[in-house]
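**Student:** give me a 3D structure for the following:
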Amino acid sequence: MRIKINISFILFLFISTYLGFWQNALVIFFSVLLHELGHIIIAKFFNIQVLEIQLYPFGGIAYTENISKYGGRIELFVALGGPFISMLIAIAFYFFGKHLSLSSTIIKYNTALFLFNLVPALPLDGGSIVRNLLLSKHSYKCATKFMTRSGKILSILILLYNISLILNRQITISYMTVAFFIFLGALREEKNCSYIYLLNRNNKKVKRLHNLHVRQLNVSEETYIRSIVEQFSPGNICRVMVFNEKGEVVKELCEADIMDGFLKYGYYGKIKDIVK
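**Tutor:** As a prediction, this is how the structure comes out:
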């Protein structure tokens, strides 16, 4: 595992030190680092490989192997790890560290880190948490779409707030920078979710069938295969019932049948191609 400091964070630390706020910069650096270590501790508990940590002024990103393949619960716990550590730090200094000179800064920043990361919008931790709560009733792609949309809206609101500050002669681009990274993160999550099930469709499912929620999808022979694939989620099993024009069950298909058909017949393949 390696720790990588993003160029924006390096500039932030340099400017803060130059302006005489090196102590605040130090607090922010270690607060972000400990926040990400919270994610890593939970990931290690589930034997998930951690590849890299990237640190930004407003938070960080812990890059792990694709944990979505394990289902919603594990990804949910990993997402909670960071905010939990930030909350513990703020509480600890509030009750036991008030005599320290930087305690107010530590409490303030860790509280902000805790609350901000719980906003239900991807790529923030709150977006991952809510997405995985939605997986019992929605597909991974649909849940991701909800949360990335929230992320884009959040980035626009933050950008507008930064513009309002500039118009009021408070020159700053810090919020604008945060908005930029949130928007990029939302786009990345949106793009990646399209490949998650294809890459991990059978990963760990066979061993955990008795632990997975079963969803029934009712389709017709004219249904496009791709529309069924988009409803799959790593954390549950879908049973596909194929009906004809008379409303009679023609065949029952499993996820492997659908995925094999998708790979064989392509983007415009239909369920009838599999059934025949």
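**Student:** only C-alpha atoms for contact and neighbour calcs from this point on.
**Tutor:** Will do.
**Student:** nearest spatial neighbour of I156, skipping sequence neighbours?
**Tutor:** Using Cα to Cα, 6 or more residues apart in numbering and skipping the chain neighbours, the partner closest in space to I156 is A179 (6.8 Å).
**Student:** could you also give me the structure for this next sequence, so I can compare it with the first?
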Amino acid sequence: MIKLAGIPVSFHPLFVIVMLTSVFTGHFAELIVLFGIVFVHELGHAAAARMLGVTVLSIELLPFGGVAVMEENGYLTAKKEIAIALAGPLQNIILAGMALLLHLFEWWDGPSLTYFIESNLLIVLFNLLPILPLDGGRICQSLCSLFIPYHSTLLWSSRISVFFSGLLTVYSLHPLVLGQGIQLNLLMVGIFLLYSNLVDHGHIPFRFIRFLIGRQRTFSKQLQAAKKAQPIVADEAKPLDAILRLLKREKYHFVYVMNVKGELMGIVPEQRIIASYLSGHPEL
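**Tutor:** Model (predicted):
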């Protein structure tokens, strides 16, 4: 592990195996260039996150690219998350544009130029797939959180990721139908993403708990934003977890508690319900 500007940079074991394999297959130079491009891509995420006040915990280089791990402190809005996600592909577009500019001045030409530009464009297109933890998956999740409750956001973004990573895996096998060899690299990436998202789907309850804890930290900030307040009407016998699953990421909620006769029993701010739930009380 190394550090760059205070950010730990680690290498996934499969990444190391792929690099060592490339030495024996004669593609080491191409792979070095490719992962250099990926590294710049991740630095774009890290720089954007720091500019927006988000702590970058680490950067990990994976067999299919890289992931910038950021602190989930409750202050990251959907708009900020989308901006951070787009900052990575933007670096690749800039790199491809600079390469074309060098070509116009006749300072760079040949197969290496074509490889460099195509690699950048492929990384952009691949990362915009709606699969977590790719940029497209993060953008999809952030957009969902603007319209539906956060628990539903976690569920649907996970389901979409599983579906498209499965589709990617199946697509990598389609040359077999044509009597050709399978796309081994794409198959490995597809299986890796599919497995990761299936495992992550089982972690949704823990991610939702982290979300609730983050809401507690930002309560005072949310309470001051009256324009973001949104009511939730709930029966007094309704379980707390069912109410909490209605919370939206960027809305503050007051819960209007009703009895069986439809009479208002009280108005409860969301932080009291979160505190009760986290302390082990299942009902209002």
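**Student:** and the one helix or strand the residue nearest to I156 of the first structure maps to, what does it pack against?
**Tutor:** With secondary structure defined by DSSP states H and E, A179 of the first structure is part of helix 174-200. If you count contacts as 3 or more Cα pairs under 8 Å, 6 or more residues apart in numbering; DSSP states H and E, helix 174-200 of the first structure packs onto helix 140-167.
**Student:** now for I59 of the second structure: which residues touch it?
**Tutor:** Taking Cα atoms under 8 Å, 6 or more residues apart in numbering, we find I59 of the second structure in contact with 7-10, 42, 66-69.
**Student:** take these and map them onto the first structure. Which survive?
**Tutor:** Compared against the first structure with both residues aligned by TM-score structural alignment, their matches' Cα atoms under 8 Å, the contacts of I59 of the second structure retain 7-10, 42, 66-69.
**Student:** most neighbours of all these, which one?
**Tutor:** With neighbours defined as other Cα atoms under 10 Å, the most crowded of those is E42; it has 25 neighbours.
**Student:** just give the nearest non-adjacent residue to the aligned partner of it in the first structure, would you?
**Tutor:** Using TM-score structural alignment, the equivalent of E42 of the second structure in the first structure is E36. Nearest non-adjacent residue to E36 of the first structure, counting by Cα to Cα, 6+ apart: G82, 5.6 Å away.
**Student:** so how far is the host helix or strand of the match of E42 of the second structure from its chain's centroid?
**Tutor:** Remark: E36 of the first structure resides in helix 22-45, with elements defined by DSSP H and E. Centroid separation for helix 22-45 of the first structure versus its chain: 18 Å, with Cα atoms, centre = their mean, to the nearest Å.
**Student:** that helix vs the second structure, mean deviation?
**Tutor:** Helix 22-45 of the first structure differs from its equivalent in the second structure by a mean of 0.9 Å after superposition (mean Cα distance after the TM-score superposition for the first structure).
**Student:** outside of that helix, which residues touch it?
**Tutor:** So helix 22-45 of the first structure is contacted by 12-13, 16-17, 49-50, 53, 55-62, 77-86, 102, 105-106, 109-110, 113 (Cα under 8 Å, 6+ apart).
**Student:** okay, and which of these map to strands?
**Tutor:** Counted as lying in strands by DSSP state E, out of the contacts of helix 22-45 of the first structure, are 50, 53, 55-56, 59-62.
**Student:** now do the equivalent of N185 of the second structure over in the first structure against F58 of the first structure, distance only.
**Tutor:** Under the alignment defined by TM-score structural alignment, N185 of the second structure corresponds to S174 in the first structure. In this view, S174 of the first structure and F58 of the first structure are 9 Å apart by Cα to Cα, to the nearest Å.
**Student:** counterpart of V27 of the first structure over in the second structure?
**Tutor:** Here V27 of the first structure is matched to V33 in the second structure, going by TM-score structural alignment.
**Student:** again with F46 of the first structure
**Tutor:** Using TM-score structural alignment, the equivalent of F46 of the first structure in the second structure is L52.
**Student:** which elements pack onto whichever helix or strand L102 of the second structure is part of?
**Tutor:** Using DSSP H and E, L102 of the second structure sits within helix 78-104. In terms of contacts (3+ Cα pairs under 8 Å, 6+ apart), helix 78-104 of the second structure is packed against helix 28-51, helix 111-127, helix 135-145.
**Student:** give me the neighbour count for T172 of the first structure.
**Tutor:** 12.
**Student:** next one: the match of V27 of the first structure from P231 of the second structure, what distance?
**Tutor:** Where P231 of the second structure is concerned, V33 of the second structure sits at a distance of 53 Å (Cα to Cα).
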